[in-house]
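> Predicted structure and sequence below. I'll ask about it afterward.
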Amino acid sequence: MAAVIERIDSLEQTVQDFVRNADVQFNRLYNSQLQTEAELRLFKDEMRVFKDEMRVFKDEMRDFKDETRRQLREMNKKWGELSNKLGTLVEDLVAPSLPRIIEERLNEPAYDLMVRLKRRLPDGRVKEFDALVVTPDCVCLNSTKATLRSGDVDGFVADIAEFRTFFPEHDALPLVGILASLSVEKNVLTYAEKQGFLVLAVGDELMEVKNRPGFEPRRW
């Protein structure tokens, strides 16, 4: 459905370009000495009708696009709920979205994606992380919860503090924390941003960033 929305956007732009060009052509014709006043008046009336019809068409396309986007979000949400029941939320929705989001928001190529990292230390301590993406300049660590709460944000801060103890091979790069969930309440999102985390939830393209525009995540 995302491809359908893109095609509708392209169609709307084509219509706008056509109307704009028609206006230019009309102005040229209107100012021409070679046309009779009656012809110009008729052409002007036809253009008015055409522009009214195009306005209705654009409104209908906008409504259709909004409905398509709503259906897409609803489908992704249901898929997320099913994945959560199956215990595959990370694999089905979050992990496939991480490289795209990291490249878009951090301008970093994601060349190494690992899911369900688990390591045991010689002293018997065990730690598991949901997903990890390595870029040339940072490490992006993900924690995914079906329902994200403020306590999960605090827990992720503690996880990050322990990460390099379990994975010292990533000591050289700064770390970016990414929290993901099916949906995020505003107060939890605000709290997560204060801690410096990117926050993801179900959107048009599986998962989408919920942080405010221009938000820059903390490098740990």
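Yep, that arrived.
> Every contact and neighbour count from this point should use C-alpha atoms.
Fine.
> chain center to the lengthiest helix in the chain: distance?
As far as residue count goes, and with DSSP state H defining each element, the longest helix of the chain is helix 37-86. Relative to its chain's centre, helix 37-86 lies at 21 Å (CA atoms, centre = their mean, to the nearest Å).
> Let me see the ranges of the helices in this structure.
2-30, 37-86, 89, 95-106, 150-166, 186-194.
> which residues sit in contact with the residue most central in space within the chain?
The residue lying closest to the centre of the chain (CA atoms, centre = their mean) is Glu208, at 3.4 Å. When contacts are counted by CA atoms under 8 Å, 6 or more residues apart in numbering, Glu208 touches 97, 101, 200-202.
> Please repeat the previous calculation with a cut-off of 10 Å.
Residues counted as contacts of Glu208 (CA atoms under 10 Å, 6 or more residues apart in numbering) are 94, 97-98, 100-101, 180, 199-202.
> same thing with Glu185?
By CA under 10 Å, 6+ apart, the neighbours of Glu185 are 147-150.
> mind putting the contacts of Glu208 in TSV, distance to Arg28 and neighbour count included?
Shown next, in TSV, are those (distance: CA to CA, whole Å; neighbours: other CA atoms under 10 Å):
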residue	distance to Arg28	neighbour count
Val94	55	28
Ser97	50	17
Leu98	52	24
Arg100	47	18
Ile101	47	18
Ala180	56	27
Val199	53	28
Leu200	51	26
Ala201	51	23
Val202	50	25
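> Included below, for side-by-side comparison, is a second structure:
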Amino acid sequence: MSTVAKKLSALEKAMMELAYESRLTEIKLKQLAEGMEEFKAEMKAFKDEMKAFKDEMKAFKDEINKKWGELARKMGTLIEDIFVPSIDLAIEKYFHVVVKDVMPCRKIRRDGRTFEVDILALAGDLAFVVEVKASPNRVEYVHDFMEKLSQLPGFIPEVRDKKIVPIYAALDMAGSTVDLLTKNGIYAMVVRGDILEIVNFGALGPV
């Protein structure tokens, strides 16, 4: 084979290798592009999922706020429509005293703290502190009320020289809750028909 022929053969081989490498590069670039498209699609799906999750969380938060609002309205209805109109009669019936003042939803703010009493009824040297609960059977609610009673004189001056009579009230409550209240010297008040009854008065007796 002549020198020229050898050079042409080498050139053809080089051209073929170049074409092969070029084609291989094209294939790899195409695969990379397809991989990027797949990655972009996955990222878009992830972003869509995150947006859906955020929307769900917002809806959940809105629902929680709605439930809190409903509970607040329910509590307001319990206090104002059921217990306040009859609390003085119930106190007079059981304790044989004349209620001079009934204060619903007493709220005091002091030193950056807020203290609330659902109903405060004053009768002579007695101060009846009524805690109204829509869901009364949670033990922590009873403990919270006991803690509130210990702080009461510091927030409401007019009860400092009076004997505090605690009443835990609800539409109804479990026997275990009544037992816990009785154990801690707290009267348990429920609604029976159209009257308010202290269901553990027999166990605690008058003050």
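Good, I have the coordinates. Predicted model only: the values in this text are computed from it and were never measured.
> What TM-score do the two superposed chains give?
Once the chains are overlaid, their TM-score stands at 0.61 when taken by TM-score structural alignment, normalised by the length of the second structure; 136 aligned residues with a CA RMSD of 2.1 Å.
> what do we get in the second structure for the residue nearest to the centre of the first structure?
In the second structure, the residue paired with Glu208 of the first structure according to TM-score structural alignment is Glu197.
> State the distance from its match to Met16 of the second structure.
102 Å (CA to CA, to the nearest Å).
> what do you get for Gly175 of the second structure?
Applying CA to CA to Gly175 of the second structure and Met16 of the second structure gives a distance of 94 Å.
> Ok, which of the helices of the first structure comes nearest Pro136 of the first structure?
helix 95-106 (11.3 Å; CA to CA).
> so who does Glu53 of the first structure touch?
With CA under 10 Å, 6+ apart, Glu53 of the first structure has these contacts: 47, 59.
> hmm, back to that, onto which residues of the second structure does the helix or strand just after the longest helix of the first structure map?
Next in sequence after helix 37-86 of the first structure, counting helices and strands by DSSP states H and E, comes helix 89. Aligning helix 89 of the first structure against the second structure (TM-score structural alignment) gives residues 78.
> what residues does the matching stretch touch?
72, 84, 132-134, 169-171.
> circling back: if you compare the helices of the first structure, which one is most tucked away?
Compared across the helices of the first structure, helix 89 shows the largest average neighbour count, a mean of 23 (mean count of other CA atoms under 10 Å).
> show me the contacts for the counterpart of Tyr111 of the first structure in the second structure.
Counting by TM-score structural alignment, Tyr111 of the first structure lines up with Lys100 in the second structure. Contact partners of Lys100 of the second structure, counting by CA under 10 Å, 6+ apart, are 88, 121-124.
> Okay, and which of the residues you listed map to strands?
In this view, the contacts of Lys100 of the second structure that belong to strands under DSSP state E are 121-123.
> Make JSON lines out of those and add neighbour count.
Listed next are these as JSON lines, based on neighbours: other CA atoms under 10 Å:
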{"residue": "Ala121", "neighbour count": "20"}
{"residue": "Leu122", "neighbour count": "22"}
{"residue": "Ala123", "neighbour count": "19"}
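> Pipe these into CSV and attach distance to Phe60 of the second structure per row.
What follows is those, written out as CSV (distance: CA to CA, whole Å):
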residue, distance to Phe60 of the second structure
Ala121, 39
Leu122, 43
Ala123, 46
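> which of those residues lies closest to Cys105 of the second structure?
Set against Cys105 of the second structure, the nearest of these by CA to CA is Ala121 (11.1 Å).
> does the closest one really touch Val97, like I thought?
No. In this structure, Ala121 of the second structure is not within contact of Val97 by CA atoms under 10 Å, at 11.2 Å.
> joint contacts of the two?
By CA under 10 Å, 6+ apart, the residues touching both Ala121 of the second structure and Val97 are 88, 91.
> re the thing from before, so for Cys140 of the first structure, which of the helices of the first structure sits nearest?
helix 95-106 (8.2 Å).
> Can you provide the mean distance from the closest one to its aligned counterpart in the second structure?
Aligned to the second structure and superposed, helix 95-106 of the first structure gives a mean residue distance of 1.1 Å (mean CA distance after the TM-score superposition for the first structure).
> Show me what that helix is packed up against.
Secondary-structure packing of helix 95-106 of the first structure (3 or more CA pairs under 10 Å, 6 or more residues apart in numbering; DSSP states H and E): strand 112-120, strand 126-134, strand 139-144, strand 175-180, strand 198-203, strand 206-209.
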